[in-house]
Every structure is written in C-alpha cells, then in structure tokens.
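A.B. asks: Just need the structure, nothing else, for what follows:
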Amino acid sequence: MYFIYIVKCRDETYYTGYTTDIERRLKAHNEGKGAKYTRCRLPVELVYWEQYEEKSQALKREYAIKQLTRKQKQQLIGRSVYAEKEHALS
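C.D. replies: Coordinates of the predicted model:
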C-alpha cells in the first residue's frame, strides 16, 4: 500500500508527503529525521491521509494536493474529519 498524508506543523503550516508506512513516517518527522521542511516545525500532527494500491496514483495525488491553496487543504482536511465523525456515529 502507498499513502499520501498531510501533517500540521507547530507553526500551523501543512506538509504533504508520500510513504508506505504512515506511523513510521510520522515518527521520523517528530524525531527530526523527516523532511527538512518539518525539522524546525516540530512537533507535527497527522491530519489527513489517503491510501492507494499503486505508487503512481499516490504520487499523482501528492502532487495535486501540493498544488492546492492553504484554504483548499483545510477544506479537504475538514471534509475527512467530518466524514470520520459521521461514520463513527452510525
């Protein structure tokens, strides 16, 4: 499986990345071993992720998300949180 994810940094900015193991990658970010962007913005918090079977799909989606504005990313994150809450209530 391949994943794209968005983490929220301490300074309220977002970082979007790709991985095969979200837990390992989040741990790496928070240990300062992740992307250069996040190293000085610790800690980071996972706020969104998507799963793909093919690497090419995940990389295309990662690129598409990186092109979104901050507001569009917040809307994407908000929709996923809302959907999770609705599912939990069912």
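A.B. asks: Please make it C-alpha for all contacts and neighbour counts, starting now.
C.D. replies: Fine.
A.B. asks: and the residue lying closest to residue 44 once chain neighbours are set aside, what is it in contact with?
C.D. replies: Closest residue to residue 44 apart from its sequence neighbours, by Cα to Cα, 6 or more residues apart in numbering: residue 9 at 4.4 Å. Contact partners of residue 9, counting by Cα atoms under 8 Å, 6 or more residues apart in numbering, are 15, 38, 41-45.
A.B. asks: gap between residue 9 and residue 37?
C.D. replies: Separation of residue 9 from residue 37 (Cα to Cα, to the nearest Å) stands at 9 Å.
A.B. asks: Let's see this one next, to set against the first:
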Amino acid sequence: MTFWVYILRCADGSYYTGHTDNLEKRMGEHQTGTCGGYTAERLPVELAWSQECATREEALAAELQIKGWSRKKKEAMMQGDWGKVSQLAKKDFTKKK
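C.D. replies: Reported below is the predicted structural model:
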C-alpha cells in the first residue's frame, strides 16, 4: 500500500497539510467539502504538493513536521528549493535558542 503526505492551497491562500492512503479519493473529499474541517470552509482547494511515503507512520511524521514549518519554508519545499529550506531551518533553529 502507498501513503501520501500532501499540501493543499485553499481559496483564501492558506495551506493545509495532511496524509492519506488514497490521494485521489481524499482530494475529492476535500474539493467537495465532505471531509469537513479546515478545508471545507476554504473551497475551492487545489493540490499544491504531494510525496509518496512507504508507510502510514512515515506519512504522518512528514505531515507533522511540515505543519510545524513556516509558510516560506513550505513554499521553498514545494518549489524544490532545498537550499532555501535548509537556510530557513537554520533560522528556525536560532530563533528557538
């Protein structure tokens, strides 16, 4: 079985991060508002980024990690700019000290 971690761009410009074992079905649920919650109030939504994961645990861990990131860091990751992600991670680390 394949699992996914994903980021949606909501109509208000915000991002929603989640994980699933059926990305196509979950996207349909988000787009119709049937899953309720955050995205149901911010329709329409579009898939901004997704990554395949080997296990549900890996997908959940990635979701929780990404949820803790700044908007800029999420956007750098979605653009594949890993240098900027690394830079932003260092900034996050120095802020926490």
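A.B. asks: Among the contacts of residue 9 of the first structure, name the ones in helices.
C.D. replies: residue 38 (DSSP state H).
A.B. asks: still contacting in the second structure, which of the contacts of residue 9 of the first structure?
C.D. replies: Compared against the second structure with both residues aligned by TM-score structural alignment, their matches' Cα atoms under 8 Å, the contacts of residue 9 of the first structure retain 15, 38, 41-45.
A.B. asks: Mutual contacts of residue 9 and residue 37 of the first structure, please.
C.D. replies: Both residue 9 of the first structure and residue 37 are contacted by residue 15, under the criterion Cα under 8 Å, 6+ apart.
A.B. asks: circling back: ok, the residue nearest to residue 44 of the first structure to residue 2 of the first structure distance?
C.D. replies: Separation of residue 9 of the first structure from residue 2 of the first structure (Cα to Cα): 22 Å.
A.B. asks: which residues touch stretch 64-81 of the first structure?
C.D. replies: 14, 16, 47-48.
A.B. asks: In CSV, list these along with neighbour count and distance to residue 29 of the first structure.
C.D. replies: Listed next are these as CSV, based on neighbours: other Cα atoms under 10 Å; distance: Cα to Cα, whole Å:
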residue, neighbour count, distance to residue 29 of the first structure
14, 20, 13
16, 16, 12
47, 16, 14
48, 19, 15
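A.B. asks: Let's have the residues you listed in a markdown table, adding distance to residue 59 of the first structure.
C.D. replies: As requested, the contacts of stretch 64-81 of the first structure are exported to a markdown table (distance: Cα to Cα, whole Å):
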| residue | distance to residue 59 of the first structure |
| --- | --- |
| 14 | 17 |
| 16 | 11 |
| 47 | 18 |
| 48 | 15 |
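A.B. asks: so of these, which ones are in strands?
C.D. replies: 14, 16, 47-48 (DSSP state E).
A.B. asks: This completes my enquiry, with thanks.
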